[in-house]
Structures are given as structure tokens and as C-alpha cells.
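A.B. asks: Show me the folded form of this:
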Amino acid sequence: MGRLFGTDGVRGIANADLTAELALGLSVAAAHVLAEAGDYAGQRPVAVVGRDPRASGEFLEAAVVAGLASAGVDVLRVGVLPTPAVAYLTGALGADFGVMLSASHNAMPDNGVKFLARGGHKLDDELEDRIEALYTEHRTGAPWARPTGAGVGRVRDYDEGFDAYVAHLIGVLPNRLDGLKIVLDEAHGAASRVSPEAFSRAGADVITLGARPDGLNINDGCGSTHLGLLRAAVIEHGADLGIAHDGDADRCLAVDAAGNEVDGDQILAVLALALRERDALRENTVVGTVMSNLGFKLAMEREGITFVQTAVGDRYILEEMKRHGYALGGEQSGHVIVLDHATTGDGTLTGLLLAARVAATGTSLAELAAVMDRLPQVLVNVPDVDKSRVGETAELAAAVTAAEVELGATGRVLLRPSGTEPLVRVMVEAADIDHATAVAGRLADVVKATLG
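C.D. replies: Below you'll find the model as predicted:
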């Protein structure tokens, strides 16, 4: 069996790859690993459990809750809330760990189990490995200690979580959003109630899209992976900007008043300057990944801000931020971490802070985003290949080297296996979009030929 945990929890097709049995077993193992260091003085450990609106989340939530309670963990079930809300509540309530059921931006048939450590932080590899090893040990027949009688965990719904999280979001805003008209695309996902409520309480005139989840329509032609509806709505309503979330609302993309996309790199650049203005950009540093646009790096250099790169994945950004005390980091995909106010990417918080900058400066989003020139970047996903062999074939390595020589100093190439899907991502950056497209297409063909 390969490693269960990817870059963001355990994901797969619900009821095929990710079964109720797997969810239950992982929860029991996580209960033992994440609660074992606690000193409870006779009290049971506590876990916060939330989910996005996918239909499969209903039975997977039941399995997770059953596993935790059977292992002697008290469960606070917060229902449908964003991943960052579960992270926030895990910390705010002093819970020992949290569990989020979501496959983020993936299509509806997928789902995932994501564990959060005490304080609402993502698990490091060592903890994930321990959970997986214990799960495997139990699955192969080794018994585990089962409490009985009064020792089993208790389960209750924590409906107060919604208001507590919204109050937290409003409380961290530097200024109100009065006078702004904002279109929100919620992807029929976990923020369908939270995000409109927060923006409205902050003073914005809100128009919503994709805010009627039915369990089957999450990410379906809407949200941060499909910006067409948002662009059209912003223009139709004469809005100042639009904000789009993914299924679990840990990311945020935007469009300006003309319907032009403002991606995660541009949002990060705007927020970096805003934090620096308030003397809140610690070490005058922002953290990104190897996928960050070259234009972002050049903009930060021009502004005198240090740019630190990590591997792709907001967990690695967070690790770097925590290690050095940095305040801001994020990804082009819209995962933005403001460490003073969140332990993970928070799409609603990011959108609120971006809108707050527009309101505070009286400057359009397009003008603010123009702090960086986004160089043409082409990303090609190559499915149905053996992603584990990306770095092992001489033919593919030679093709990458040739492409890098061809692009020279004005471009770059990045090949990486997806951490959440069965595919390889080919990224090419160049001064000219046609050149980038051509090089990416050739490399994708080589990936398919050598790894297919």
C-alpha cells in the first residue's frame, strides 16, 4: 500500500478509495496519536469535526465521529464550515485536534480527511506517518484499547461555531468595507453561509453566486476553478470586485471591476504592501513557492521585500513561516496565510483583507494588483501517468534541460507530481505566451510518452 497521506490529507473517490471503514480506522489511529501526549486530569480529549457540503461527507462524518468516540474522544460536531473555520475553532476552543472532511477544489465524487493538530495547525509528515502506521497495524489485526461504559466519547453539535468564526473574521479587519459592491462566488461549498455573512457584516453590498449547495453541485462550473460566472456577474452588476472560493474555502481568487483575474500572487503582493504599511510584515519577508510567478519575485525585489520560496503546498509555506516568524505567505492558487490571524489558508479572510485594502486606499483592485507584472505562465496537467517516476527517466530530464536552455533567463520550467490528484503538472514560464504554450505542450507529450 502506498502512502495514504498526500500534500493535504487523505483524498480519493468517496466510497471507492475513501470508504467509511478507512475514515473510521484513520480516526481511531489519529485519536491515539494526537491525544496521547495530553494531560487531561481525568478529562477526555476533545476533537472538532467539520465538513464541506458533499453528499459523501454525511456518511464520512458519521464514520469519523464514530471512530473518535469509540476511541474515547469527545466530539464537537460543527457541521458545514470552511477548513479554516475548523482550524480556528480547534485553537479557540482548546481542542486537542480537529478533523475536516473535504476534497477542496476537487470534483464532487472525491472527498478527503484532513487532521489538524492542537492549535489548529496542519500535521507534519512525522505525525501523518505515525497515524498511517498505527492504522495499518490495526487493519492487519493488532487489537487496540477500546474504552467501555462511561469511557466512550460523547458527541454534541456545536452550532455556536458559525457565529464565533464570523466574529473572528470581522474582528481582524483593519477597516470596514462600506461603499463597496462585491460579488462572491462560493462554489456551492463550505463558505456558502459564512462568507456572505462576514462581508455583509463588514459593510459591503454583497451579491452571491454558487451559494446554494445541494451536496452534488460543489465546484460544478463555479468557484475559484471556474471564474467565468464571477467575471460576468461583476461586469453585469457594476461591482468593484469579485471574490471566488473553492469547495472548502481555504483559498481565494479575485476579479477586478473589468472582470480581469487577480490571482494568488497578485493578492499576496497587495497584502504584503498593506502589512508593511502597518509595520506588520515581520522581517520584511513574504513566503511563496516554486510555482510563484517570476513577476511576483521581481515586484517584491523592486519594493525591497524579501521573497522566500518553498515546495508547493501551503503546509510547507506554513512550516517556513513558523520556523522564522514570518507573517505572510501564500500560493498562486489563492492559498494565503496571514499567520497573526489564521493557522492555514483562509479564503474568506483573504478576500476580506483584499477588499479592506481597496476600501482603505480608495484605489481600484486593478490598480493595486498592477504592483506586479504577471509573466505568461502555462500549466498543463498530464493525467494517467506514473507520477512517482517524474525524476527517474533520462529522456524526460533531457527534455527539461533542453527547454530550460531554450527559454534562457526569461523563463523557467517546473515538473511536479500532484499531491492530491493522479497526474503530473507541467509549468512553463516565458516572456511570450505562445512560446510558453509551445514548450509546455512538447514537455507534456514527453511526460505522457515516458511515464504513461
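A.B. asks: can we go C-alpha only for contacts and neighbour counts from here?
C.D. replies: Will do.
A.B. asks: What lies in contact with stretch 301-319?
C.D. replies: Residues outside stretch 301-319 that contact it (Cα atoms under 8 Å, 6 or more residues apart in numbering) are 7-8, 122, 284-291, 297, 300, 320, 329-331, 335, 337, 343-345.
A.B. asks: Now show me the structure for the sequence below, then we'll compare the two:
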Amino acid sequence: MSKTYFGTDGIRGRAGHHPMTAEFAVRLAMAVGRYFSKGEGRHRVVIGKDTRRSGYMLENALTAGFTAAGMDVFVLGPIPTPAVGRLTHSMRGDLGVMISASHNPAHDNGIKFFGPDGFKLSDEAEYAIEAILDTGGFAEPSDVIGRVTRLNGGQGRYVEYAKTTLPQRVRLDGMKIVIDCANGAAYKTAPETLWELGAQIIPLGVNPNGYNINDGCGSTHPEMAGKAVREHGADLGICLDGDADRIIVLDETGTIVDGDQIMAVLATNWARAGRLNHNTLVATHMSNLGLERYLNTQGIDLRRTGIGDRYVVEEMRAGGFNMGGEQSGHIVMTDFATTGDGLVAGLQFLAALKESGDPASVLTRSFEPVPQLLENVKFVAGMAPLEMPAIQDAIADGETRLAKNGRLLIRKSGTEPLIRVMGECEDEALLNEVVMGIADKIRTL
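C.D. replies: Model prediction:
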């Protein structure tokens, strides 16, 4: 059974269009408030957001809905997604909310929810909330309407916590770091954390205006940071996305280091220190085959999951693992956070870099990636390309052709009308032929 509103990471869409409207946000908050307002006493919700202009609209609409449902609301303002997960738990909140469309352009927005333990909601909770949405009639009597408090110290609490995740024996004195905050949620917290730990910083993407989030900057557009690394002779570049739950690293030459190479460094570093639970890293089916082969040579197992950091976290919690992530740069370390945290992952990477004594260009070449090709194909909303016999036949043929030399992964995006066609193969000509053949077949529909 599919969900009507929830995707792989909350609810997302174009701001001002259903479901990202003020009207729907009020209804949603009342429904979620009813689901989480169980038991005696006052119930509280913590709300954070990134820097999109539409965040004001959704923040106020959600606040109205939650107070109408009898919940007390604590408004954090612009703050990274992982901070919302942490503060929800530390403030004994019943619920946490992050208003963000992550790496999407400014015209989109989204709503992510965290339970009282600071982790994202389960499928069961999302189904239950959608069922409540369908019934209506959420508001409580006037004598139990909630109160609203603006919590001005949330960013400072997150900075202080993030600093504690860097080993005490490690300082960043003498390091020159480019930090690109994507004009997003970490535009204050990330530069401040790195500077207070001793680094010389070159900040980029720290002037949000409501419309420039992820615009030519951040983890999805690291070219500007790469240029800055070279021009300033920096030791490293760190690029975050709009809500700062993912990271891309740039070595001292400005070369991009993706999440797979970052996870290779962190997993082996933790394994050597005896910190990697069950000597296992959790990653999605998108992670490169080269990563899996390398980890196996280090005595580390790789567990694969469906696409999306929530599925990585679910597998980590089920198996008692403490590190996982995605090639896109979501790095989850449950010793420190309940979701991906780009800044904390960056600090762990910096610790490994300092301890190794090697330049980043050496440390981040743990394995040679198997050639990988990803083609995103748009389709008309309402169509179901993957259910069509012609497309299914093309995929089956592609899987047969790549079976001995690589693999093929086809999936529908959980946030956009896209089919993602990804293949890996050491024969690049065959890889291109298979992936582009399937993509072109979808385009002709």
C-alpha cells in the first residue's frame, strides 16, 4: 500500500502548491498533533527550518495547527536537520519538525518529522497520520490550546554539542578549511564550530536571502568551493546541503570526494579503533561496488538497503550498527546523531585526516570506483513507467547483459517525477549502452 503524502523523506513539493500550502500544513499539524498527544500532561513539539522564504509560511501554519491540537510549540528558526533530531530528544519533545526540501531548489519545500527519540518516523506512524488526515476534526477545546516559545539558544546548543564529537586529542589549529553552507540551515553553525575548534576558515554560501539556497553552491554544486580551495591553498573543502544533513568533501586539489570515499575513510578508521559495531557499515544499493570490495579487504562487512537515509537508519537500529550512509553524502553515526549530520561527519573526517598525517588527496583514495552511470529521466505525473511491459523487458535485458560484469538499479524517485537509471560495469561502453538504452526507452513514452 502506497502513502498519499509521505515520500522517502517526509512530505515535499513546490511551495504554494498542494501539499506545500499553508492550508494543508495547518491540517497536517493538527493530525500529527493528535497522533502524538497521548497520555497525561502537556505535549511539546520542536520546529526548525532552513532558509527558504516559504519556511515562514509553513512555520506559522504548522505552529497554528499544533497549538490548535493542544501542543506547546518551541520554534528554533534556521537550524540544521540533525540539530532538530537531537533537540527533540534532549528537550523531551513528543515530536520534532524540520521544514526543508534539503538539496532541492528554493521554490520547493518539505516537512520532516522526528519522534520523541529523535529518529525519523516509521512507515507505520506515517500511515496512521494519513488515516487521521482523512477523518478531519482535529482541533481541541479552547482551554487546552498550546503555547508558543521562540527558543533563541538552539543554534548555540548545537554548536557546543558538535564540538564535543571531535576527539579531545584533536585540534584544528593550523588547518585552512573552505566551508560551503549552501546558503542554508548551517550558514551560522558550521563556520562557527570550525573556527572555535581552531581552524582558519574560508566561508561560502553564508548569505541566505530566502531564494539562493543550493543555488550554484553547496554539496550539489561544489565547483565554487573547489575553486576556493585551490585559490586559498586550503587543506580541505567541506560542502553541506540546504539542511546540512549531507556532506561532500574536496581534497587540497579541489577534487570532489563523494560519500562512498568518505565512508571508506571513517569506517576503516573506526574499525582500527575498535569503534565500528560488528565491523559493519550500512549503505544503500547506490554505493559503488568498489567500496564493497575495499571494505571486504579490510575485514568490514557492507550491508545494503533501499535508497534513502531512513532505510539506512532502520537497518542500523535493527542490527545494532553505528555507522551508515549514502553515496550522496548522508553519513549517519548513531554514536552522535539520529540522522545524517554533515558537520559532524566533517569533524570525524578531519580527525582521521589529522591522525593520518597524509594530505586529503591520499587519504580519500581508498579504492578505485567501478565505473558508474546514473541517468535521471523525467516522466509525466500520473504515469507508471516501471509497470509498463516494454520498460520491464528493457530492464530485464539490461540486467542480463550486466550480470557478469556489474549491476543495474532502476527506481522511481520518492520526491520528484523521475526514474533513476543507475548501472555499474567495468566495461564502460557496455555500461553506457545499457543505461542510456533504458533511459531513452522511458523518454519515448
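A.B. asks: picking that back up, filter the contacts of stretch 301-319 of structure 1 down to the buried ones and hand me the PyMOL line.
C.D. replies: In PyMOL, this line selects whichever of these come out buried by 16 or more other Cα atoms under 10 Å:
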select buried, resi 8+122+284+285+286+287+288+289+291+297+300+320+329+330+331+335+337+343+344+345
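A.B. asks: Mark which of the contacts of stretch 301-319 of structure 1 are part of helices, please.
C.D. replies: Residues of these located in helices (DSSP state H): 297, 300, 320.
A.B. asks: can you tell me which residue in structure 1 aligns to residue 216 of structure 2?
C.D. replies: Under the alignment (TM-score structural alignment), residue 216 of structure 2 maps onto residue 221 of structure 1.
A.B. asks: ok, so what distance separates that match from residue 106 of structure 1?
C.D. replies: Distance of residue 221 of structure 1 to residue 106 of structure 1, computed by Cα to Cα, to the nearest Å: 12 Å.
A.B. asks: of the two, who's got more company?
C.D. replies: Taking other Cα atoms under 10 Å, residue 221 of structure 1 and residue 106 do not tie; residue 106 has more neighbours (22 against 16).
A.B. asks: ok, now which ones touch the aligned partner of the more buried one in structure 2?
C.D. replies: Aligned by TM-score structural alignment, residue 106 of structure 1 pairs with residue 104 of structure 2. Shown in contact with residue 104 of structure 2 (Cα under 8 Å, 6+ apart): 214, 242.
A.B. asks: Residue 104 of structure 2 belongs to a helix, doesn't it?
C.D. replies: No: assessed with DSSP: H, G, I helix; E, B strand; the rest coil, residue 104 of structure 2 is coil; it does not lie in a helix.
A.B. asks: Contact partners for the nearest residue to residue 180 of structure 1 once chain neighbours are set aside?
C.D. replies: Once flanking residues are discounted, residue 180 of structure 1 sits nearest to residue 204: 5.2 Å by Cα to Cα, 6 or more residues apart in numbering. Contacts for residue 204 of structure 1 (Cα under 8 Å, 6+ apart) come out as 177, 178, 179, 180, 181, 182.
A.B. asks: quick one: residue 251 of structure 2 from residue 225 of structure 2, how far?
C.D. replies: The value you get for residue 251 of structure 2 to residue 225 of structure 2, if Cα to Cα is used, is 10 Å.
A.B. asks: And residue 123 of structure 2, by the same measure?
C.D. replies: To residue 225 of structure 2, residue 123 of structure 2 is 37 Å away according to Cα to Cα.
A.B. asks: higher neighbour count, these two?
C.D. replies: residue 225 (29 against 13).
A.B. asks: Alignment lookup: the more buried one to structure 1.
C.D. replies: When structure 1 is aligned by TM-score structural alignment, residue 225 of structure 2 is paired with residue 230.
A.B. asks: cool, and residue 174 of structure 2?
C.D. replies: Matched to structure 1 by TM-score structural alignment, residue 174 of structure 2 sits across from residue 179.
A.B. asks: And that match, how close does it get to residue 200 of structure 1?
C.D. replies: Using Cα to Cα, residue 179 of structure 1 is found at 11 Å from residue 200 of structure 1.
A.B. asks: cool, and residue 6 of structure 1?
C.D. replies: From residue 6 of structure 1 over to residue 200 of structure 1 the distance is 36 Å, taken as Cα to Cα.
A.B. asks: what's stretch 145-155 of structure 2 in contact with?
C.D. replies: 63, 66-77, 79, 87, 189.
A.B. asks: Specify, as a residue range, where it falls in structure 1.
C.D. replies: With TM-score structural alignment applied, stretch 145-155 of structure 2 matches the range 152-162 in structure 1.
A.B. asks: Next: stretch 263-273 of structure 2.
C.D. replies: Counting by TM-score structural alignment, stretch 263-273 of structure 2 corresponds to residues 268-278.
A.B. asks: Now do the matching stretch: everything it contacts.
C.D. replies: 281, 284, 286, 296, 299-300, 328-330, 336, 353-354, 357, 368-369, 371-372.
A.B. asks: Check which residues of that stretch are buried.
C.D. replies: 268, 269, 270, 271, 272, 273, 274, 275.
A.B. asks: Average offset of the helix or strand where the third one lies relative to structure 2?
C.D. replies: Take DSSP states H and E as the rule and residue 270 of structure 1 turns out to sit in helix 264-277. Relative to structure 2, and after both are superposed, helix 264-277 of structure 1 has an average distance of 0.9 Å to its aligned residues, where the measure is mean Cα distance after the TM-score superposition for structure 1.
A.B. asks: and residue 249 of structure 2, that's in a strand?
C.D. replies: Yes: Residue 249 of structure 2 forms part of a strand when assessed by three-state DSSP.
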